[in-house]
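S.K.: For reference, the sequence and a predicted model appear below.
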Amino acid sequence: MPVYLDHAATTPISGPALAALTSVISRSGNPSSLHGSGRRARATVEAARETIAKAAGAHPTEVIFTSGGTEADNLAVKGLFWSRRDAEPQRARILVSAVEHAAVQDTVEWLEKHEGAEAVWLPVDEDGTVSLDALQKELADGGADSIALLTCMWANNEVGTLQPIAEIVALADNYGIPVHSDAVQAFGSVPVNFKDSGLAAMSISAHKIGGAVGVGALLLGRAVKLTPVQHGGGQERSVRSGTLDTAGIAAFAAAAQDVTSNMAAESARIAGLRDSIIAAVREAVPEAVLRGVDPGKHPDKRLPGNAHFTFPGCEGDSLLFLLDMAGIESSTGSACTAGVPRPSHVLLAMGLDEETARGAQRFSLGHTSDQEDVDAFVKALPDAHARAKKAGMADHVSSIQTASTR
């Protein structure tokens, strides 16, 4: 069996989630139907809604089910922009962090191209943390009455940095600006409470916490107005039409309950494994540089399962494939941009040059990770790194096979 160190992309389905999925998927029934099967499906959906709301610190009516985090992000950003601009046409600006996931970044860029939006990209420091000073300046000097919304992820999917969401929301609230946060990486790994956060909207996803792929949710404040992206049967508060995936939603709820019931202990366990990986990389490859907040200095400002490095003079894709050949599965960054031959926009925003950014490798842990995984990784890394570095900063993955035969 390969050693799986790519939980940030997706994590294996958990036992409770699998049990819920298999139990419900064998039963028919559209939760919008009025007959007995429909009512039973509806009861399953509503019980799951309550469970997920409790896990996320929200009211059940604030849980809008979607097909995943990407749809939730699109619904939040587009829906808030359209709603705010329709009410006040001058509100065309969107404040957005420079390190967002593609689901937010591309949505904002689409709104710029097709809907007349103006994106204001908030800078980050060398650790990937959004500059509160830059945000304050933009709010105070940029004309707050022209801002439709602010969107900032809770935790970065590549380098694991946790953003100061409380401070960001507090600043925006002074000007009456709604804030959306992509919390896909944060939910289930660190404490996340929608009510206490003051957010207008927050995106979460099932398959990042041990649920099934294809299900997510947008937590949307009860008083928040949002224009639908898709139309149809009027499900989910008439915000997101479409037949609900009852089995997937049941599995999502089971996974959410499972990860939040023992979060402190499990996060501490995973953080210990992460720290072992960081120490091993630093010992085996001294020139490797940890990216994101150093958990040794600020353990509360980084995801417990994320270890992200850049390896000088080493192509990230080469290292990925050589590790894969040794039975270690890692990532160069976001799975949603995997295979695209360009350096990470996250690392570039953090101040790295393109060549340095191309040497990135992310090792992410989850509920199936254990010390044996770390030991296997430590054993495989030196040879894989040596071969990848020998290949150099190649422009094509074809050079990997050449390096692996030497």
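M.R.: Received the coordinates, thanks. Numbers count the residues shown, from 1 in each chain.
S.K.: only C-alpha atoms for contact and neighbour calcs from this point on.
M.R.: OK.
S.K.: show me where the stretch 1-150 of the chain has strands.
M.R.: In the stretch 1-150 of the chain, the segments counted as strands under DSSP state E, counting those that start in this stretch are 3-4, 63-66, 93-97, 118-122, 147-151.
S.K.: pretty sure residue 274 contacts residue 302?
M.R.: No. Assessed by C-alpha atoms under 8 Å, residue 274 is found out of contact with residue 302, at 10.8 Å.
S.K.: what's the most buried one of the strands of the stretch 1-150 of the chain?
M.R.: strand 147-151 (a mean of 27; mean count of other C-alpha atoms under 10 Å).
S.K.: residues making contact with the helix or strand just after it?
M.R.: Downstream of strand 147-151, the first helix or strand assigned by DSSP states H and E is helix 165-173. Identification of contacts with helix 165-173 by C-alpha atoms under 8 Å, 6 or more residues apart in numbering yields 132, 135, 136, 139, 150, 152, 154, 178, 179, 197, 198, 199.
S.K.: got another, please set it beside the one above:
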Amino acid sequence: AMNRIYLDWASSAPLLPQAAEAQKQSAYRLFGNPSSLHAYGREARAELEAARTQIARAADAHPDEVVFSSGATEANHLVVGSFFKRTLVKSGAQRRGHIVASAIEHASLQEPFSLLHKMGYTVTFVRPEADGIVSPDRIAAALSDHTLLVTLMLINNETGARQPVRECAARVREHARRTGRAVHLHTDAVQAFGKLWFSFHELGVDSAAISSHKLGGPRGIGALLVRRGAPYETLFSGGGQEQGRRSGTENTGGAAGFAASVSIRVQALDANLATAERLLERLLDGLRAIEGVLIIPEGRSAADTERYSPYILTVCIPPVPGEVLVRTLDDQGFALSTGSACHSGKKDATRILEAQGVTKTIARGALRISIGPETTVEEIDHFLGALAGIVGPLTKIAGKSNVRSGRK
């Protein structure tokens, strides 16, 4: 069999054996419902709370600020639902609360916001600069007297651009003080938690979404961190689990697996980061040596960890479509994606890059390379060799087909 190389860590990480074991043990031994009063229930509850405490510690949050969910998509939706409920109970002009969001949010926020817009809510999408980073000044300028929700992701899942969430939090708080209205500030921290420095309290946000399977934990479990005292109302009701903030029987096994993956990643965080920077440097040097490869943004350097995650890099090879690159590399044993795996094949697949001023033609050729703690120098070198071998032939073919179809 072909020796396959995985360079799509941003869409999902290989399951850590320790996380799989923790999940299995917990699911077998602690099958009781954590809400039951008997011994089985109490044991499951103890495991669930231990996992919550461990995740809270890693995120620099209080345990009672961790709300378990089925993943980050649901965590993002909990925030949207809370906004929706807050505005429904108000009347008149107030009812149409205003949302400010960056134009580079994950689809699990972008799509519900587009839906709310259709329902008559005002949504302002703030575009990033050419480097993929949204300016706090632009966020501040978008705020109005009716703003109730602001969202800005921490690390963009396609470009790796780190957003100035802490600076934005200060501007949002200042605005809220001036207008006397509570504004909820949310960050999608999926590509940051367990990979880069992350402190929920120091960021100054009201909520943050995190996910297990991006770290090597099991699928189907994530969490919404909600600051004590933050304006938050739940849209979904039922058994009132998670302190009434997210009903449904808790996934004890998932939480145990999530906590196990978090503890492994956080312990090795600095070492993993140093390795990722070295690998990224090698990757950038190698890519710059291949004619026809564009790095997005052009000036990206491995040392710039203040502004970019070293785990994510996007390149374009115009006029070759990203999908062609992904399939060709897959045939050679390399797993990569075109931008976010969550919307590959969708019509707005180039939305993130276009928001930062990349032309549609170039954005259509995007290839996302994402590495993880287990990626090796040999894997990077093999990949560079394979890419160097296909760029020329593919560019020739794509150029010819563009001429034929009259596409520029």
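M.R.: Nice, thanks for sending it over. Please read all numbers here as calculations on a predicted model, not as lab measurements.
S.K.: TM-score for these two?
M.R.: Once superposed, chain against chain, the TM-score is 0.92 (TM-score structural alignment, normalised by the length of the first structure); 391 aligned residues with a C-alpha RMSD of 1.9 Å.
S.K.: Go ahead and flag the most central residue of the second structure.
M.R.: residue 190 (3.7 Å; C-alpha atoms, centre = their mean).
S.K.: which residue sits closest to the equivalent of it over in the first structure in space, ignoring its chain neighbours?
M.R.: Counting by TM-score structural alignment, residue 190 of the second structure corresponds to residue 184 in the first structure. Once flanking residues are discounted, residue 184 of the first structure sits nearest to residue 204: 4.4 Å by C-alpha to C-alpha, 6 or more residues apart in numbering.
S.K.: Around the aligned partner of the one you found in the second structure, how many other residues sit close by?
M.R.: Counting by TM-score structural alignment, residue 204 of the first structure lines up with residue 210 in the second structure. Using other C-alpha atoms under 10 Å, residue 210 of the second structure has 29 neighbouring residues.
S.K.: ok, and residue 210 of the second structure, which helix or strand is that part of?
M.R.: Secondary structure (DSSP H and E) places residue 210 of the second structure in strand 207-211.
S.K.: Average offset of that strand relative to the first structure?
M.R.: Average distance, strand 207-211 of the second structure versus aligned residues of the first structure after superposition (mean C-alpha distance after the TM-score superposition for the first structure): 0.4 Å.
S.K.: Just tell me the aligned range of the following helix or strand past that strand in the first structure.
M.R.: Using DSSP H and E, the helix or strand that follows strand 207-211 of the second structure towards the C-terminus is strand 222-226. Aligned using TM-score structural alignment, strand 222-226 of the second structure spans residues 216-220 in the first structure.
S.K.: List the contacts of that stretch.
M.R.: 58, 62-69, 72-73, 75-76, 194, 200-206, 252.
S.K.: mind listing the helices for the second structure?
M.R.: 17-29, 39-59, 72-88, 92-95, 107-118, 136-142, 165-179, 200-203, 252-267, 269-288, 322-331, 351-355, 360-363, 377-405 (DSSP state H).
S.K.: by contact count, what packs against the last one?
M.R.: The one in question is helix 377-405 of the second structure. Contact analysis of helix 377-405 of the second structure by 3 or more C-alpha pairs under 8 Å, 6 or more residues apart in numbering; DSSP states H and E lists helix 269-288 as its packing neighbours.
S.K.: Tell me what angle the helix it packs on forms with helix 377-405.
M.R.: 40 degrees (axes from the mean of the first three to the mean of the last three C-alpha atoms, to 10 degrees).
S.K.: which helices and strands does helix 269-288 of the second structure pack with?
M.R.: By 3+ C-alpha pairs under 8 Å, 6+ apart, helix 269-288 of the second structure packs against strand 294-296, helix 377-405.
S.K.: Next, the angle helix 252-267 makes with that helix.
M.R.: 70 degrees.
S.K.: which part of the first structure lines up with helix 269-288 of the second structure?
M.R.: Helix 269-288 of the second structure covers residues 263-282 of the first structure once aligned (TM-score structural alignment).
S.K.: Contacts made by that stretch with the rest, please.
M.R.: 188-191, 288-290, 295, 304-307, 364-367, 369-371, 374, 378, 381.
S.K.: on that earlier part again, out of the contacts of stretch 216-220 of the first structure, which end up buried?
M.R.: 58, 62-69, 72-73, 75-76, 194, 200-206, 252 (16 or more other C-alpha atoms under 10 Å).
S.K.: which residues touch the closest residue to residue 265 of the second structure other than its chain neighbours?
M.R.: Spatially, and ignoring its direct neighbours in sequence, residue 265 of the second structure is nearest to residue 194 (5.6 Å; C-alpha to C-alpha, 6+ apart). Residue 194 of the second structure sits next to 58, 215, 262, 265, 266, 269 when contact means C-alpha under 8 Å, 6+ apart.
S.K.: Need the residues you listed in JSON lines (columns: distance to residue 327 of the second structure and neighbour count).
M.R.: Shown next, in JSON lines, are these (distance: C-alpha to C-alpha, whole Å; neighbours: other C-alpha atoms under 10 Å):
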{"residue": "58", "distance to residue 327 of the second structure": "38", "neighbour count": "20"}
{"residue": "215", "distance to residue 327 of the second structure": "25", "neighbour count": "30"}
{"residue": "262", "distance to residue 327 of the second structure": "32", "neighbour count": "27"}
{"residue": "265", "distance to residue 327 of the second structure": "31", "neighbour count": "21"}
{"residue": "266", "distance to residue 327 of the second structure": "34", "neighbour count": "20"}
{"residue": "269", "distance to residue 327 of the second structure": "32", "neighbour count": "18"}
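S.K.: Which of those residues are still contacts in the first structure?
M.R.: Contacts from those that recur in the first structure, judged by both residues aligned by TM-score structural alignment, their matches' C-alpha atoms under 8 Å, are 215, 262, 265, 266, 269.
S.K.: Alright, I will stop here.
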